[in-house]
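In: sequence and predicted structure are below.
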Amino acid sequence: MKKVLIYDADCPLCRAYTKGLVVAGALPAEDRIASHAITDPALVNRLDPVRQRHEIPFVNLETGEAQYGVEAILTVTQRRWPRFTRFIRDTLLFELGRRFYAFVSYNRRLLFPAPPERPHLMDLTPDFNLGYRIVFLVLLFGTLLTGHLAAVGSVTPLAAGMLATHLLVTGSYILRHSSTTRLANILDYLGHLGMSILVGGLVKSIGFAFDWPILLLAGNAIILWQHLVRLRVMQLPDRLNVPFALFVLLNG
């Protein structure tokens, strides 16, 4: 009875943990398939069109029966760690795992941006979920503010004003060019903005800790590069990187 685990090839985290299952001996390598490699429309049609975008499917190729998300992962781990798997299923950890899995899944295109409009038979782009997106943004910007205050001690009024100007310009552009998805697009952009700062900020934090100015410059370059990449993912014009670059330079 042939079963396969189909992972989102655009998600580095998905690639990593499914590869980990293979390395650990819980899943045969040939039973791990990237979503890009799926070429059989009949297989895709057997899957739940909504759940497949949010929860990794473990599919029986003979019957078409599928398990999704945490349940799919536990079915795989049952082969290698039966006691551990039973423990997870029988405790609160199962529900907590489902919640955390959903939180990451609905926000994974912000964590790991993927180029838009690529023709693949299996579309795994997650839907927009307002609750999970707001929680993500609160955690993200709370972390950024706490880290900045710990490293620098304050936010300069000039940098704050430049950031506000940038948000006004970018927000206005998004509102003008969006129709029914304005709120989703605005919150998506805020997520991409925050992730750009976080990725480069991690490099800058090492520079602050060890007094290595070269890492401060590298961190700023990474922030601007990440922001440009994410503008293109959202199909926003490159020129919106200019006011953001001024904010980054003023912010140190």
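Out: Cool, the structure landed. Numbering: from 1, shown residues only.

In: for the rest of this, base every contact and every neighbour count on C-alpha atoms.
Out: Will do.

In: in the stretch 1-150 of the chain, which spans are helices?
Out: 12-23, 41-46, 51-54, 69-80, 82-89, 93-111, 130-151 (DSSP state H, counting those that start in this stretch).

In: can you list these in a markdown table and add mean neighbour count and distance to Leu217?
Out: Output for the helices of the stretch 1-150 of the chain, formatted as a markdown table (neighbours: other Cα atoms under 10 Å; distance: least, Cα to Cα, whole Å):
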| stretch | mean neighbour count | distance to Leu217 |
| --- | --- | --- |
| helix 12-23 | 16 | 26 |
| helix 41-46 | 12 | 46 |
| helix 51-54 | 20 | 37 |
| helix 69-80 | 18 | 40 |
| helix 82-89 | 14 | 45 |
| helix 93-111 | 17 | 23 |
| helix 130-151 | 14 | 15 |
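
In: and the comparison structure, right after this:
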Amino acid sequence: MKTLNQHTLLYDTDCPLCNLYTRAFIKAKMLDTEGRKSFEKITSKEKSFVDIKRAVNEIALIDRENKQVTYGIDSLLKVIGNSFPIVEKIGNFKPIKYGLSKLYSLISYNRKVIIPSDKKESEELECIPSFNVKYRLLFIVLGTLITSITLFQFSHIIQALPKASFIREIWLALGLIISQVVFVINKDSKTILNYVGNIITVSLMGCIGLFQLMLLNSMISFPQWLILFAFSGVVGFMFFEHKRRIKLLELPSYLSWTWIGYRVIILFFILNV
């Protein structure tokens, strides 16, 4: 790999994905040994030329020699493009760069609902993305669609369930969100959307488990009892993950019980209609 010397990425230490790819750049020698630095450790000198408000949303790449900074997808393309010029060339093609920029923003603005972290009591500078309603709603819509598609496909391998429809799964997914929002309706809109974002993330985590189960079942036909047992395991994991996130968000613990209660009620309704 060709090393991009004298450049440092300011990454969010609470973001596992940021940790992973910045460490990978160092390990692959795409950046030198000083090629990554925790955002919280930014110096006063660096603050004079780094746009802090922008850097919390778009990872900043500092040129230590010329004191110049690039942000977001441009930073990643510059690092990767130094070793693979063709990648940078393709990535900078306008339609592709537009799509990459939107995808990057979707992940970056929602990274704290994708992977929440404990609130810090110290006065250190924190890399917390701005609250962006547009990208939060987009994350919720896309997550709801993915969840509905996954549940629709998974319903085909459970013989005890009546024939499902995609529209029904959409309404069930929306029903979960609405039923949970009812219990936090007295909160401000930011808190509500943060909570809904976490609900969607838990659902997507469940989708990963169900997708793996469907993939295995397509290769090895499992008995119904094993599929139901594995499904129960996925739901159990989701319940405890939801409970963990509720604690981090400092919301009432009963929300986890209303979350599972909705599913039980809907299952009873589906089986008895």
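Out: It's in. Source: prediction; values computed, not measured.

In: and the TM-score between these chains?
Out: Here the superposed chains carry a TM-score of 0.81, computed using TM-score structural alignment, normalised by the length of structure 1; 243 aligned residues with a Cα RMSD of 3.0 Å.

In: what residues are up against the residue nearest to the spatial centre of structure 2?
Out: Nearest to the mean C-alpha position of structure 2, by Cα atoms, centre = their mean, lies Ile114 at 3.1 Å. Neighbouring residues of Ile114 of structure 2 by Cα atoms under 8 Å, 6 or more residues apart in numbering: Gly197, Asn198, Thr201.

In: burial of the alignment partner in structure 2 of Ile56 of structure 1, as a residue count?
Out: The alignment partner of Ile56 of structure 1 in structure 2, by TM-score structural alignment, is Ile59. Counted with other Cα atoms under 10 Å, the neighbours of Ile59 of structure 2 add up to 24.

In: try the one 4 residues further on
Out: By the criterion of other Cα under 10 Å, Asp63 of structure 2 has 17 neighbours.

In: quick check: the closest residue to the match of Ile56 of structure 1 other than its chain neighbours vs Leu61 of structure 2, distance?
Out: Among residues not flanking Ile59 of structure 2 along the chain, Gly72 sits closest, at 4.8 Å (Cα to Cα, 6 or more residues apart in numbering). Distance of Gly72 of structure 2 to Leu61 of structure 2, computed by Cα to Cα, to the nearest Å: 8 Å.

In: on that earlier part again, distance to Val233 of structure 1 added to the helices of the stretch 1-150 of structure 1, as CSV?
Out: Formatted as CSV, these follow (distance: least, Cα to Cα, whole Å):
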stretch, distance to Val233 of structure 1
helix 12-23, 16
helix 41-46, 25
helix 51-54, 18
helix 69-80, 26
helix 82-89, 37
helix 93-111, 10
helix 130-151, 18
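
In: which one, of those, ends up nearest to Glu62 of structure 1?
Out: helix 41-46 (9.9 Å; Cα to Cα).

In: for the closest one, packing partners?
Out: Here helix 41-46 of structure 1 touches no other helix or strand, going by 3 or more Cα pairs under 8 Å, 6 or more residues apart in numbering; DSSP states H and E.

In: sorry, back to before: in structure 1, what residue corresponds to the residue nearest to Ile59 of structure 2?
Out: So, by TM-score structural alignment, Gly72 of structure 2 is matched to Gly69.

In: ok so, going back, what about the contacts of Ile114 of structure 2, which are in helices?
Out: If you go by DSSP state H, the contacts of Ile114 of structure 2 have Gly197, Asn198, Thr201 in helices.

In: neighbour count and distance to Leu76 of structure 2 added to those, as a markdown table?
Out: Listed next are these as a markdown table, based on neighbours: other Cα atoms under 10 Å; distance: Cα to Cα, whole Å:
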| residue | neighbour count | distance to Leu76 of structure 2 |
| --- | --- | --- |
| Gly197 | 24 | 26 |
| Asn198 | 24 | 27 |
| Thr201 | 24 | 25 |
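
In: redo those residues as CSV? Include distance to Ser165 of structure 2.
Out: As requested, these are exported to CSV (distance: Cα to Cα, whole Å):
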residue, distance to Ser165 of structure 2
Gly197, 25
Asn198, 26
Thr201, 23
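
In: which one of these sits closest to Thr147 of structure 2?
Out: Nearest member of those to Thr147 of structure 2, counting by Cα to Cα, is Thr201, at 9.9 Å.

In: how about the contacts made by the closest one?
Out: Val113, Ile114, Gly143.

In: let's have the residues you listed in a markdown table, adding distance to Phe237 of structure 2.
Out: Formatted as a markdown table, these follow (distance: Cα to Cα, whole Å):
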| residue | distance to Phe237 of structure 2 |
| --- | --- |
| Val113 | 17 |
| Ile114 | 16 |
| Gly143 | 18 |
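
In: any idea what Gln153 of structure 2 aligns with in structure 1?
Out: Gln153 of structure 2 maps onto Ala150 in structure 1, by TM-score structural alignment.

In: and for Leu249 of structure 2?
Out: The equivalent of Leu249 of structure 2 in structure 1 is Met234 (alignment by TM-score structural alignment).

In: burial measure for that match, as a count.
Out: 18.

In: what sits against it?
Out: With Cα under 8 Å, 6+ apart, Met234 of structure 1 has these contacts: Pro116, Tyr189.

In: that older thread, go ahead and confirm the match of Gly72 of structure 2 touches Glu55.
Out: Yes. Contact criterion Cα atoms under 8 Å: Gly69 of structure 1 and Glu55 qualify, at 4.1 Å.
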